[in-house]
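Novice: Let's see this in three dimensions:
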Amino acid sequence: MRSYDQFCGLAYALDVIGDRWNLLVVRELLLGPRRHRDLVEALPGVASNLLGDRLRALEDAGIVARDAADGRKSVVYSLTPAARTCASRSSPSCAGAAVRWPPDPGPTTPSDRPGSGSPSRRC
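Specialist: The predicted structure follows:
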């Protein structure tokens, strides 16, 4: 997994879920627990082995929980309570961002630009 190597909550979150497919896996698990096969079907284009790698990485990061129910062969994946709380808190932000698309093009006057006395946009 690549890293931004920055001491910032947002940068760390991107380190964990910023890889291709990870955020889409989280989106699917927000709908409820899913089996590997369910996720493959819901994410057209993802290879089964790549999805397995992503699920293991998300599990190692504490975002996804893996449950092998009562000796059955099938494994069910779900979001951990902490990941679900974080995702539910960010959902209104995501909805608001979609309404404001395309994004603001940025500062239009020299006095609005970072380094000109105005606060910079940082983590």
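
Novice: going forward, measure contacts and count neighbours with C-alpha atoms only.
Specialist: Fine.

Novice: Surely residue 26 touches residue 79?
Specialist: Yes: using CA atoms under 8 Å, residue 26 is in contact with residue 79, at 7.3 Å.

Novice: tell me which element residue 54 falls in.
Specialist: Per DSSP states H and E: residue 54 is located in helix 48-60.

Novice: who's more crowded, residue 26 and residue 79?
Specialist: Applying other CA atoms under 10 Å to residue 26 and residue 79 shows that residue 79 carries more neighbours, namely 26 against 21.

Novice: Let's compare: structure for the following, please.
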Amino acid sequence: MSSSTEPLQTATGGGLPEGATWALNLLARPWTPHLLLLLAQRPTRYRDLHTALPAMSTAVLTGRLRTLTDAGLVCRRLVDGDPGVHYEATAVGAALARPLANLAATAATLYGVAR
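Specialist: Presented below is the predicted three-dimensional model:
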């Protein structure tokens, strides 16, 4: 164990680059990682997202999609011949989803060990 007298860096911005703080604060919101992981897989309709995450209210789903879209992590688009709106991860959203997928896989592996 280190006995350094230097202050610890915190996840609230102390010593972290501004972009890291922005991403961590955004991804720490409930359901946001779930949505980003789903949308990084393929473009998905609103109703299919709601079906995939039935415990998430429609109000929260709408709000999270708006937040992710405003942040540039998700885009909303109409598809010819399809009456529904599709959401998909942007390149930036997909890049942030990769470490989330690794975290989820590691957590799933360790879950039984930690219990």
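
Novice: And the TM-score between them?
Specialist: These two chains, once laid on top of each other, score a TM-score of 0.69 by TM-score structural alignment, normalised by the length of the second structure; 99 aligned residues with a CA RMSD of 2.5 Å.

Novice: whereabouts in the second structure does the helix holding residue 54 of the first structure align?
Specialist: Counting by TM-score structural alignment, helix 48-60 of the first structure lines up with residues 58-70 of the second structure.

Novice: Comparing that stretch with the first structure, how large is the average distance?
Specialist: With mean CA distance after the TM-score superposition for the first structure, stretch 58-70 of the second structure departs from the first structure by a mean of 0.7 Å once superposed.

Novice: Name the residues of that stretch that are buried.
Specialist: Using 16 or more other CA atoms under 10 Å as the test for burial, stretch 58-70 of the second structure gives 61, 64, 65, 68, 69.

Novice: which non-adjacent residue is nearest the aligned residue in the second structure for residue 11 of the first structure?
Specialist: Under the alignment by TM-score structural alignment, residue 11 of the first structure pairs with residue 21 in the second structure. For residue 21 of the second structure, ignoring the flanking residues on the chain, the nearest one in space by CA to CA, 6 or more residues apart in numbering is residue 13 at 5.6 Å.

Novice: ok, now how distant is that neighbour from residue 35 of the second structure?
Specialist: Here residue 13 of the second structure is placed at a distance of 24 Å from residue 35 of the second structure (CA to CA, to the nearest Å).

Novice: quick one: which of these two has more around it?
Specialist: Taking other CA under 10 Å, residue 13 of the second structure and residue 35 do not tie; residue 35 has more neighbours (23 against 15).

Novice: what do we get in the first structure for the more buried one?
Specialist: By TM-score structural alignment, residue 35 of the second structure lines up with residue 25 in the first structure.

Novice: my read is its match is in a strand, agree?
Specialist: No: counting by DSSP: H, G, I helix; E, B strand; the rest coil, residue 25 of the first structure is not found in a strand; it is helix.

Novice: In which helix or strand does the closest residue to it other than its chain neighbours reside?
Specialist: Excluding the flanking residues, the one nearest residue 25 of the first structure by CA to CA, 6+ apart is residue 39, at 7.3 Å. Assigned by DSSP H and E, residue 39 of the first structure falls within helix 36-42.

Novice: Report the buried residues of that helix.
Specialist: Buried residues in helix 36-42 of the first structure, counted by 16+ other CA under 10 Å: 36, 39, 40.
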